[in-house]
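> sharing a model prediction with you, sequence too.
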Amino acid sequence: MRVLVTGAAGFIGSHLSHRLLERGDEVLGFDNLNDYYDPTLKQARLDRLLPLPGFRFVKGSLEDRAALEAAFDGFRPQRVVNLAAQAGVRYSLENPHAYIDSNIVGFLNVLEACRHRGVEHLVYASSSSVYGANRKLPFAVEDSVDHPVSLYAASKKANELMAHTYSHLFGLPTTGLRFFTVYGPWGRPDMALFLFTRNILAGLPIDVFNHGHHSRDFTYVDDIVEGVIRTLDRVPGPDPQYDPLAPNPGSSSAPYRVYNIGNHRPVQLLHYIEVLEQCLGRKAQMNLLPMQPGDVPDTEADVEALRRDTGYSPATGVEEGVRRFVEWYRAFYRA
């Protein structure tokens, strides 16, 4: 297939592009290589993709409608995976406009490009952050998600609503994936594992919020990519079981689905740090701090819907996943 991947120089996007190319798909990567975090890391990911047969790249932003439409017209994708977005919960408290530009205006441009060019299936990144103030665990796609606690979360919930509108009005098949705390080699420097590793190796203390008492459904990047590809290959149709008198938020009478994509095995943050200490052979100095605004205490993904519909079965525990990350980090940074 011809697959357009936005955010192809990003953490998940670069891994996904490799997997699609390995199985014989053509991939057009689209990314603006912005400086939200170190652009040299994004360029390094991209440099691994550029020599590969079947890969092409266009530099551009989702907000740049003309550039995005030109990429669609030049490549004529059959399917699209939209992973480009302004990421980060905490940054959304500092720079809210970036989230509207990329995650709302940019996503509208993606929907319009898909609609007018007959794209067979749009898969897009949502986030576990949409569960916000929910406390019932595990989080299930059947749950209400009307209480976001950050603008980032609100923008991702908005993406799901916008996608449903296009599925309903124009018959565009869309699938939203609520990612749960993705980690692994080539990861994002603003995420905890990266920050912890850098500081521990430098002999600096690490900031541990909520005094380390919260838990996260840490999901290894290879398991995430497996789930993305399984959903990409399964174009949704109207749900024959959908009942408008008792609506299921995860499906619709339109060709629309939303899934959780996580490990379904939450891990206490303090245990995560212990595993990292073992892999690094060093102890961490911890600054134990209260929970930050916009954060939630615990996450856990109910992945039953994704397992039922695609056979998704995450296989990587944190002991193995953190070890692989540390090996990559030491090699990449010669640390």
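Everything's here; your move. Numbers count the residues shown, from 1 in each chain.
> can we go C-alpha only for contacts and neighbour counts from here?
Noted.
> neighbours of the nearest residue to residue 139 once chain neighbours are set aside, how many?
Spatial nearest neighbour of residue 139, excluding adjacent residues (C-alpha to C-alpha, 6 or more residues apart in numbering): residue 301 at 5.2 Å. The burial count assigned to residue 301 is 26, neighbours taken as other C-alpha atoms under 10 Å.
> pull the contacting residues for residue 301.
Counting by C-alpha atoms under 8 Å, 6 or more residues apart in numbering, residue 301 touches 137-140, 180, 217, 260-265.
> try it again with 7 Å
Contacts for residue 301 (C-alpha atoms under 7 Å, 6 or more residues apart in numbering) come out as 138-140, 217, 260-264.
> putting a second one here so we can go through both:
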Amino acid sequence: MRVLITGGGGFVGSRLTKASLLKGNDVVVLDKSRGELEGYTHPKMQFIQGGVEDPELVRSAVKGCDVVYYAAWSFAEKPLEGFKVDVIGFLNVIEACCDAGVKHIIFPSSSVVYGEPVTTPIAEDHPLLVERSRAPTHALTKLAVEKTMAIYYRERGLPFTIFRFWWAFGDERVPSGTLRKIIDSALRGEPLYVPKGASGSVLYVQDLLRAFEVTTLSERAFGKTYNLTSFNMSWKEILQTIVDLAGSKSTVTEVEPKDWKGSGFLTGNWILDDKRIRDDLGLIPDEDLAKKAFREALKKTIEARRSGA
């Protein structure tokens, strides 16, 4: 199988690239930089430097591919920039997919499209309140791509699968600018604050990779959107774990949500319902393994911050 991974140098894309190569696939990576693939080589990997905004480059990259994993994303804060890169770029990719006879396209979206939790746990049919999102441009462009995939499936017959998740982490680190600031405060022994009741469904990257593996070219997954999760955890628990692992003297205090003035990432009850993928494909995460991996990844992230990385 030949796979194109857009954004293959990013956090998710680089891990998808390596996992796909381990399965014996031929992999084409399209990205503006090697990113987390810097220094990595493989005889079955072709790296093409460039972005999805270039339609001719996209057509060249898609040619001969069976499957596309669309992991490219700009995280632009301004709508004009976000639509130019993320939505128009995606249209370049999906048009090329249809012309090249691609058999399946998979998109790692985000729970951000739900906008604001109104019921929990959040199922895939939860209202898509992007206008209420803490990152409205990010939410709107993700949703635009999701809806475009549905239209192309209906009108052009290109099968798609969408994953929605809240926060993913890897074995080496837990990515988040907000988390890094919290860790830095803990290392200085400063008091830590968190909104009362704030929580979410954390996703271990190995479970994300398994989801890609079991859904790729699976007709049961065609046209489906799936929530993905490994385990649920409150922000209070996460902050207390950081304090314990760092050997910090920081205290963790909960604040009433109405009085919260900090990062929007720490707000809300983002517990996802993953019953659909469990029932459809039998994908059941190992919660204990994922929790252990999260603790180890947090420890590595803390030590990296302690050393100034």
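Structure received. The structure displayed is predicted, hence computed values, not measured ones.
> on that earlier part again, could you dump the contacts of residue 301 of the first structure to TSV with distance to residue 305 of the first structure, neighbour count and secondary structure?
As requested, those are arranged in TSV below (distance: C-alpha to C-alpha, whole Å; neighbours: other C-alpha atoms under 10 Å; DSSP: H, G, I helix; E, B strand; the rest coil):
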residue	distance to residue 305 of the first structure	neighbour count	secondary structure
138	13	18	coil
139	12	21	strand
140	9	20	coil
217	17	24	coil
260	8	27	strand
261	10	34	strand
262	12	32	coil
263	13	28	coil
264	12	22	coil
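> if we can go back for a sec, alignment lookup: the residue nearest to residue 139 of the first structure to the second structure.
Aligned counterpart of residue 301 of the first structure in the second structure: residue 272 (TM-score structural alignment).
> can you tell me how far that match sits from residue 280 of the second structure?
In this view, residue 272 of the second structure and residue 280 of the second structure are 16 Å apart by C-alpha to C-alpha, to the nearest Å.
> for residue 70 of the second structure, list the residues it contacts.
Taking C-alpha under 7 Å, 6+ apart, we find residue 70 of the second structure in contact with 5-6, 106-107.
> can you list which of those residues carry over to the first structure?
Retained contacts for the contacts of residue 70 of the second structure in the first structure, judged by both residues aligned by TM-score structural alignment, their matches' C-alpha atoms under 7 Å, are 5-6, 106-107.
> export the residues you listed to JSON lines and tack on secondary structure, neighbour count and distance to residue 146 of the second structure?
Formatted as JSON lines, these follow (DSSP: H, G, I helix; E, B strand; the rest coil; neighbours: other C-alpha atoms under 10 Å; distance: C-alpha to C-alpha, whole Å):
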{"residue": "5", "secondary structure": "strand", "neighbour count": "26", "distance to residue 146 of the second structure": "17"}
{"residue": "6", "secondary structure": "strand", "neighbour count": "30", "distance to residue 146 of the second structure": "16"}
{"residue": "106", "secondary structure": "strand", "neighbour count": "25", "distance to residue 146 of the second structure": "10"}
{"residue": "107", "secondary structure": "strand", "neighbour count": "21", "distance to residue 146 of the second structure": "8"}
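> between the residues you listed, which is closest to residue 242 of the second structure?
Residue 242 of the second structure lies nearest to residue 107 out of those, by C-alpha to C-alpha, at 31.6 Å.
> okay, and residue 18 of the first structure sits in which element?
Assigned by DSSP states H and E, residue 18 of the first structure belongs to helix 11-22.
> pull out the buried residues from that helix.
Residues of helix 11-22 of the first structure classed as buried by neighbour count (16 or more other C-alpha atoms under 10 Å): 11-21.
> how big is the offset of that helix relative to the second structure?
Once the two are superposed, helix 11-22 of the first structure sits an average of 1.1 Å from its aligned residues in the second structure (mean C-alpha distance after the TM-score superposition for the first structure).
> burial check on the aligned partner of residue 111 of the first structure in the second structure, number of neighbours?
When the second structure is aligned by TM-score structural alignment, residue 111 of the first structure is paired with residue 94. Per other C-alpha under 10 Å, the neighbour tally for residue 94 of the second structure reads 24.
> doesn't residue 94 of the second structure fall inside a helix?
Yes: if the criterion is DSSP: H, G, I helix; E, B strand; the rest coil, then residue 94 of the second structure is within a helix.
> show me where the second structure has strands.
Listed in chain order, the strands of the second structure (DSSP state E) span residues 2-6, 26-31, 45-49, 67-70, 104-108, 160-164, 167-169, 192-195, 199-204, 224-227, 231-234, 252-255, 269-270.
> quick check: angle from the second one to strand 2-6?
Strand 26-31 of the second structure runs at 10 degrees relative to strand 2-6, counting by axes from the mean of the first three to the mean of the last three C-alpha atoms, to 10 degrees.
> strand 26-31 of the second structure maps to which residues in the first structure?
On the basis of TM-score structural alignment, strand 26-31 of the second structure is assigned to residues 26-31 in the first structure.
> mean distance between the matching stretch and the second structure after superposition?
Superposing on the second structure and averaging over aligned pairs (mean C-alpha distance after the TM-score superposition for the first structure), stretch 26-31 of the first structure comes out at 1.2 Å.
> could you pull out the helices in the second structure for me?
Assigned by DSSP state H, the helices in the second structure fall at 11-22, 55-62, 79-82, 88-100, 136-156, 177-187, 205-215, 235-246, 275-281, 287-306.
> can you list those helices in JSON lines and add distance to residue 46 of the second structure?
Below are those laid out as JSON lines (distance: least, C-alpha to C-alpha, whole Å):
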{"stretch": "helix 11-22", "distance to residue 46 of the second structure": "10"}
{"stretch": "helix 55-62", "distance to residue 46 of the second structure": "9"}
{"stretch": "helix 79-82", "distance to residue 46 of the second structure": "27"}
{"stretch": "helix 88-100", "distance to residue 46 of the second structure": "17"}
{"stretch": "helix 136-156", "distance to residue 46 of the second structure": "26"}
{"stretch": "helix 177-187", "distance to residue 46 of the second structure": "31"}
{"stretch": "helix 205-215", "distance to residue 46 of the second structure": "20"}
{"stretch": "helix 235-246", "distance to residue 46 of the second structure": "39"}
{"stretch": "helix 275-281", "distance to residue 46 of the second structure": "31"}
{"stretch": "helix 287-306", "distance to residue 46 of the second structure": "30"}
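> for those, which one sits closest to residue 196 of the second structure?
Between residue 196 of the second structure and these, the tightest spacing by C-alpha to C-alpha is seen for helix 235-246, at 7.9 Å.
> what range does the closest one cover in the first structure?
Taking TM-score structural alignment, helix 235-246 of the second structure hits residues 269-280 over in the first structure.
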